[in-house]
Structure formats: structure tokens, C-alpha cells
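Student: structure, please.
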Amino acid sequence: MDFLVSSYTLRPINMLELIVISTLAFSCLLLWQRPRFKGLTLLLVQEILLMAFNFSEETGFWRQQHLVTPIFSLWTGPTFYLFIRHLVFAHQPWRVREGLHLLPALLALPFTHYTQAVLAVGTVSLVGYGVASFLLVRRYHRALRNMRADPEALQLRWLLGIMLAFALLAVTDAVRVNSQPYLDYTLRNSWYLLQQLANFCTFLTLVYLAIRQPALFDQLDFFERQVKPVAPAVDQRALEQQLFEQIDRTVRSHQLFRTPRLSLQDVAEKTGLVVRDVSTAINQGGGQSFSDYINGLRVEFVTTQLRQPERPQENLLQLAMDAGFNSKTAFNTAFRQHCGMTPSQFIKQLQN
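Tutor: The predicted structure follows:
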């Protein structure tokens, strides 16, 4: 119990570590009740433990018989990957076998006195799991574009930004670790403090953006199991084009594209086809994703209305909402994509 009465000299980095531990612990309480963010909670717990061991090793608060912190380089990649996996797959339960991802970190524990070797293996692990995480997010966005006409609200582009920030931090940290023998004491410790501060800020940003994410797409597993389009045989392409024309007639005649947050399932129910056939017809027969197809019809509706010589003086944004768009940003993005210009430029062109 000597550690309770002993005196310790706390440097700025140690104060930061205590702040990180308390702040991320509170973040865990906020996220734990959200099932799809339990993986993020695991990631935060890993960072809390890393900060706790760093604090212990630097202050001697808890006399360790073994160096522990190097194994976290083998833990970070798997925990981030599991966070992404359970975020994008809404209905995938946690399994015991997923713990195998953390096994290399435990196996490396007896060898942490070979610090540089463990860190090198950890770097390779980070790169591998980082690529796997990026591919998961890309699969999520692909399914989103093919299942929903309003992908913007459910996208995880902010997560790609966070992944890029963590990657840059990992690179700078690797440079810092390998440069230590050539740096003086003040520069070495200042760099370490700034590195940890930047890492902490990135974690806070991740938690903030996760909490304010309005909704998440929950049909990735369904898409990959039953909807994911496959390349048709050459003799089937004509059939896919005919089926797309049939779907297109139904969508246009009933103006289904004007339905906000239209989904692939909605179109399948209206046409009497199964979801997979509708998806394949639009992708292969129409040569575009579901969201591009529907938003193209919405833009066509807007431009047709704008060309009417006696159209009512309707607000452009209201016209976009009537076409089925649910935000100004989504409308402007789709308009530029399909017309190659902004709505205001298009109106000026009509006036000239």
C-alpha cells in the first residue's frame, strides 16, 4: 500500500494522461447503451489502459515487474477493426472467436523487452487492420448507394477522416520513436506531449461525431447476402436492360422518385419484383447505382420545371424538396453531378 502515501512528481504529460483516462471513461458511459458503438467503447477502454500503463511506467505509481505498453501497438489495430465491423454490420453479434484478433498482443507480452521488434510488428498490424477497416467502410458506402436514394444522411465520411488522422498520427509517432536517440531531452518530451495531445483530440472528435451521427444504414448484411449485384452473362445483359426499362417506366409513371428517403425495397414492392432483381437491373441494365438513378430522375424533374415558360415563382429549394431531395446539399451535389453545373448557373443559362 506504499503507493497510496508515496509522493510523485507529475510532469505535464502525466497530467494529460489522467485527463485522458477520466474523459474517455466518461465517454464510455455515454456510448455503452448504443449497441453499434460497443466496439468504440472497446477501443476507448484500450486507450484508457494504455494511458494507465504509461502513467504507471513513467511515475512508478504501480511497480510493474514487466514492460507492458509495447503490446498495445498490437492491440490498437484489431480493436479499431472490430469497432468498424460492428458499426457497419448492424445485426452481427459479438462472438468469442473475435477475441483471437487480440491473441498476438498477449503472445507478445513475454517479449516486450525487445521493444523495437514488437513495435515493428505492431506497425505492420496497424497497416493491415487499417486497410481492412477502410475496405469495410467502402463496402458500407457501396451498399448504401445501391439501397437508398438518400445516402448522404447515412454516410460515414467523417469516419474516413478520423482514420486518416489516426494514420498520420501513427506515422509521426513512428518517426518520433525512431528519432529519440538523436533528440535532446526537451525536444523529445515536448514532441511526446504534443503527440499525445493530438491523439487525445482525435479520440474526442471521434466520440463527438459518433454521438451526433443521426442514423446508420442497417442493411449491409442483407445487401451482401441477397442484393449484391453480380456481373451477368453476355446473353443476360439484354434481359437486364429490358427489366430496367420496365422498372424505369413504373418509377416515372408513379413518380416514385419524389418520395423522400426512397429505398430499393420501396421500388421492389411497387414493381412486384424481388430486391435483388431490381438492384441488378439498375446496376447492370441501367449502368448506375440506385441513388444515382433516383437522384438523376429528381434532377430531371427540377430542370423540366425550370424550363416551363409559365412556371409558378417557386423557391428553388422548395422545388428540390418537391422532387424528393431532403437537403440543399444533396440537391446541389446531385445537380452538379448530373448537369455539370450548379443550379444557379443552369438558371442563368436559361435566362440567356
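Student: switch to C-alpha atoms for all contacts and neighbour counts from now on
Tutor: Fine.
Student: neighbours around H141, how many?
Tutor: Close neighbours of H141, defined as other CA atoms under 10 Å, add up to 21.
Student: kindly report the same for R188.
Tutor: By other CA under 10 Å, the residues close to R188 number 16.
Student: quick one, what contacts L317?
Tutor: Contacts of L317 were listed using CA atoms under 8 Å, 6 or more residues apart in numbering, and they are K328.
Student: please repeat the previous calculation with a cut-off of 10 Å.
Tutor: Each residue near L317 by CA atoms under 10 Å, 6 or more residues apart in numbering is listed here: A323, F325, N326, S327, K328, F331, N332.
Student: what about the spatially closest residue to the first one that is not a sequence neighbour, neighbour count?
Tutor: Distances taken as CA to CA, 6 or more residues apart in numbering place R258 nearest to A323, at 4.8 Å, with adjacent residues excluded. Neighbours of R258 under the rule other CA under 10 Å: 21.
Student: list the contacts of stretch 212-226.
Tutor: Under the contact criterion CA under 10 Å, 6+ apart, stretch 212-226 has outside partners 36, 87-92, 139-144, 146-148, 151, 153-156, 158, 207, 227-229, 274-277, 279.
Student: filter those down to the buried ones, ChimeraX style.
Tutor: In ChimeraX syntax, the buried subset of these is picked out as below (16 or more other CA atoms under 10 Å):
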select :36,87,88,89,90,139,140,141,142,143,144,146,147,148,151,154,155,156,207,227,228,229,275,276,277,279
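Student: V177 is in contact with Q195, isn't it?
Tutor: No. Contact between V177 and Q195 fails when scored by CA atoms under 10 Å: they sit 11.1 Å apart.
Student: of those two, who's got more company?
Tutor: Legend: neighbour count by other CA under 10 Å for V177 and Q195, higher for Q195 (16 against 13).
Student: what sits against the more buried one?
Tutor: The neighbours of Q195, taking CA under 10 Å, 6+ apart as the test, are L169, A170, T172, D173, R176, N189.
Student: can you give me how far the helix or strand where L194 lies is from the chain middle?
Tutor: Using DSSP states H and E, L194 sits in helix 185-212. Distance of helix 185-212 from the chain centroid (CA atoms, centre = their mean, to the nearest Å) equals 20 Å.
Student: report the buried residues of it.
Tutor: Buried, per 16+ other CA under 10 Å, within helix 185-212: 188, 191-193, 195-197, 199-200, 202-204, 206-207, 210.
Student: and the next helix or strand past the helix or strand hosting L42?
Tutor: Using DSSP H and E, L42 falls within helix 38-59. Next along the chain after helix 38-59, taking DSSP H and E as the criterion, comes helix 76-88.
Student: for comparison, sequence B:
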Amino acid sequence: MLAKSGAEKMEVYHSIMVTGFTPSPIWISLGIGLIAVTYTVLSIRMIIRYLNHLKKTRSSIDPSFHRWLLFLSSTLLIPIVITVITRLVGATTLPFPVVVFALSLLIFIIYGTFLLQPKFFDKFQYQIDDQEIEEVNSIEKYQNSNLQNNQKSEYLEKIIKYMDSEKPYLDPELTILQFSNTVDIPTYYVSQIINEQLECNFIDFVNRYRIDEIKVKLEDPKLNHFKILNLAYDSGFNSKTAFYYAFKKHVDMTPGAYRKENQLSTA
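Tutor: Purely as a prediction, here's the structure:
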């Protein structure tokens, strides 16, 4: 194309504008589509697995981040889907407006994501180091643990006492690795005890304390001049979405409704 003369380039451009792009043979198009779909599915699967990993190791995550990430990954299929539909309806060429529409839609979505969720284009959230990966791999094997019942009771008491006295849940960046190092209990034992004895994962365990912390604040009329979100940040949450999601899950009502209901009952 670069070696063509100006007149020849104009002829090619005019041909595309009038007749559209001539697609590759169908077997090539299907192969490219299959590769694109495979990579997209694997990307979505990796995002879901990573989210499950965070639930086991982090005390606070923003679910909206992963929903947006899943959405953005899915939109990469737009050009492929439009191409496949065009071929299935029997078109021998891809009309230029269709190609422009597909690419414009993709660019619009990426640009819109940049405006609404700029953190996607910054450092990826929740970086995991090699030590944590090794610890988490051990967590998956705790079903085969030889931890005795008396040890479980001892560790559980130690964990609860530390949570009540030191309130580590007020740190929004708390991880299970940091927690286990502080209480001097192996990470996989911490995970095992929380899962078996308290029937929840690490993030739910920590969020229970955060919810109890903010419930006391919401019930206090003296704190009415504080916004609920500010109280949430003071209780260990690090995002609005994560807070409202956790509160609704544990209390089954919104924070605003809880504040109104409990202050009316004590008036």
C-alpha cells in the first residue's frame, strides 16, 4: 500500500467507501473470531477467579471495579460480533459505515470508562506479592489440616480478642497476610478457623466488625451532622460501593434507613 501512487491510493479509498471492506475467506474470519472469543472468555474467567482470590485475602474490595472490568472485557467482542453477523446474513463485504460504527462504539466505551472509572488506567488495584500467593495456595489445602479442636478454640479466641481489643478492621488495607503475621498464626490456619468456626470468608469476617462499628455511630444522635459515608470511612471501609454492598448484605437495609429507624426507636 505504501508503494502505490497517490492516484492508486485514492482509488483504493474510493473503493472501500463505495463497496466496503472485502473480508477474508470465511474460514479465516471464523478462526479470528474463535481466537478473539477464546481470549475474551479466558480474560473474564481470570477476572472472576481473581475476585474470589481477593475475597479470601483482602478485607475490603470494591465490587464495582470488577463489574466494570468484566464489562470492558466483554465489549472487546463488539467488532467480532458485528463481523460475524455481517457474514451470517450473506454479505460479501463489510460496509464502511458498519466498520466505522463498530470501531466508534468500542472507542466510545473505552473513553467513557476512562471518564467514569479512571482507576482502570492507573496502577492495577490490589497488587499481590509472591509471598501472599504462596500463603493463599496453602489456604486451599486447609481441608487436610491436622489442626486439633483445642488448637482451633485457642486460635479462635486469640483472633477474636485481637479484633475486639486492637480493632485492626479500621485499616481499610488490611490483608489476611498482615493479620496472620500480627496475631502470629499461620495464614492457612486463620483462613481455616474463620471458614470452619465462623462460616464466612476473611472479607465477611472483617466487615462484620466494620458494620457493628458503624451501626453504633448511626444510632448516636450526636453524630447526625456527619455524613454516613464519612462514618463508613472512619469504620474501615474504603469506598462507597463496598460499604453499601456490605451493609445491605449484613443488615438487609440501607444505612440511611437503619439510622432513621433506630433513632426513631430511641427517641
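Student: TM value for the aligned chains?
Tutor: Here the TM-score for the pair of chains, by TM-score structural alignment, normalised by the length of the second structure, is 0.76; 253 aligned residues with a CA RMSD of 3.6 Å.
Student: any idea what the residue nearest to A323 of the first structure aligns with in the second structure?
Tutor: Matched across to the second structure, R258 of the first structure falls on L170, judged by TM-score structural alignment.
Student: what's that match in contact with, if anything?
Tutor: 59, 163, 206-207, 209-210, 213, 232-238.
Student: top helix in the first structure by residue count?
Tutor: helix 115-147 (DSSP state H).
Student: which parts of the stretch 151-300 of the first structure are strands?
Tutor: With DSSP state E, counting those that start in this stretch as the definition, the stretch 151-300 of the first structure shows no strands.
Student: for the residue nearest the centre of the second structure, list the residues it contacts.
Tutor: Residue closest to the mean C-alpha point of the second structure, counted by CA atoms, centre = their mean, is H66 at 2.4 Å. Residues near H66 of the second structure by CA under 10 Å, 6+ apart: I44, I47, I48, Y50, L51, L72, F120.
Student: H250 of the second structure contacts V206, correct?
Tutor: No. In this structure, H250 of the second structure is not within contact of V206 by CA under 10 Å, at 11.7 Å.
Student: of the two, which one has the most company?
Tutor: For H250 of the second structure versus V206, the count of surrounding residues by other CA under 10 Å is larger for V206: 24 against 13.
Student: distance of the more buried one from E166 of the second structure?
Tutor: Separation of V206 of the second structure from E166 of the second structure (CA to CA, to the nearest Å): 13 Å.
Student: and if you look at P172 of the second structure?
Tutor: For P172 of the second structure, the distance to E166 of the second structure (CA to CA) stands at 14 Å.
Student: before we move on, what about F121 of the second structure?
Tutor: F121 of the second structure is 36 Å from E166 of the second structure, by CA to CA.
Student: and if you look at R49 of the second structure?
Tutor: R49 of the second structure is 32 Å from E166 of the second structure, by CA to CA.
Student: now do G20 of the second structure
Tutor: Counting by CA to CA, the gap from G20 of the second structure to E166 of the second structure is 68 Å.
Student: the two: who's more crowded?
Tutor: Taking neighbours as other CA under 10 Å, G20 of the second structure and E166 compare with G20 leading, 18 against 9.
Student: leaving out chain neighbours, which residue sits closest to that one?
Tutor: Leaving out its chain neighbours, G20 of the second structure is closest to P95 (CA to CA, 6+ apart), at 4.2 Å.
Student: thought the one you found was touching R87?
Tutor: No. P95 of the second structure is beyond contact range of R87, at 11.3 Å (criterion: CA under 10 Å).
Student: map T303 of the first structure across to the second structure for me.
Tutor: By TM-score structural alignment, T303 of the first structure lines up with K215 in the second structure.
Student: how far away is N262 of the second structure from F243 of the second structure?
Tutor: Taking CA to CA as the measure, N262 of the second structure and F243 of the second structure are separated by 19 Å.
Student: picking up where we left off before, what subset of the contacts of Q195 of the first structure is buried?
Tutor: With burial judged by 16+ other CA under 10 Å, the buried subset of the contacts of Q195 of the first structure is L169, A170, D173, R176.
Student: sorry, back to before: neighbours of the match of T303 of the first structure, how many?
Tutor: By other CA under 10 Å, 20 other residues sit near K215 of the second structure.
Student: what is the burial count for R67 of the second structure?
Tutor: By the criterion of other CA under 10 Å, R67 of the second structure has 13 neighbours.
Student: so what's the aligned residue in the first structure for it up against?
Tutor: Residue pairing (TM-score structural alignment): R67 of the second structure is matched to R157 of the first structure. Taking CA under 10 Å, 6+ apart, we find R157 of the first structure in contact with V137, R138, H141, M163.
Student: likewise P95 of the second structure?
Tutor: I16, M17, V18, T19, G20, F21, T22, T86.
Student: do Y245 of the second structure as well
Tutor: By CA under 10 Å, 6+ apart, the contact set of Y245 of the second structure is D62, P63, S64, D252, T254.
Student: show me where the stretch 251-352 of the first structure has helices.
Tutor: For the stretch 251-352 of the first structure, the helices defined by DSSP state H, counting those that start in this stretch cover 264-271, 275-280, 290-307, 316-323, 328-339, 343-351.
Student: counting only helices, which of the contacts of Q195 of the first structure make the cut?
Tutor: Residues of those located in helices (DSSP H): L169, A170, T172, D173, R176, N189.
Student: now the residues you listed as TSV including distance to L220 of the first structure?
Tutor: Converted to TSV, those look like this (distance: CA to CA, whole Å):
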residue	distance to L220 of the first structure
L169	30
A170	30
T172	34
D173	35
R176	39
N189	45
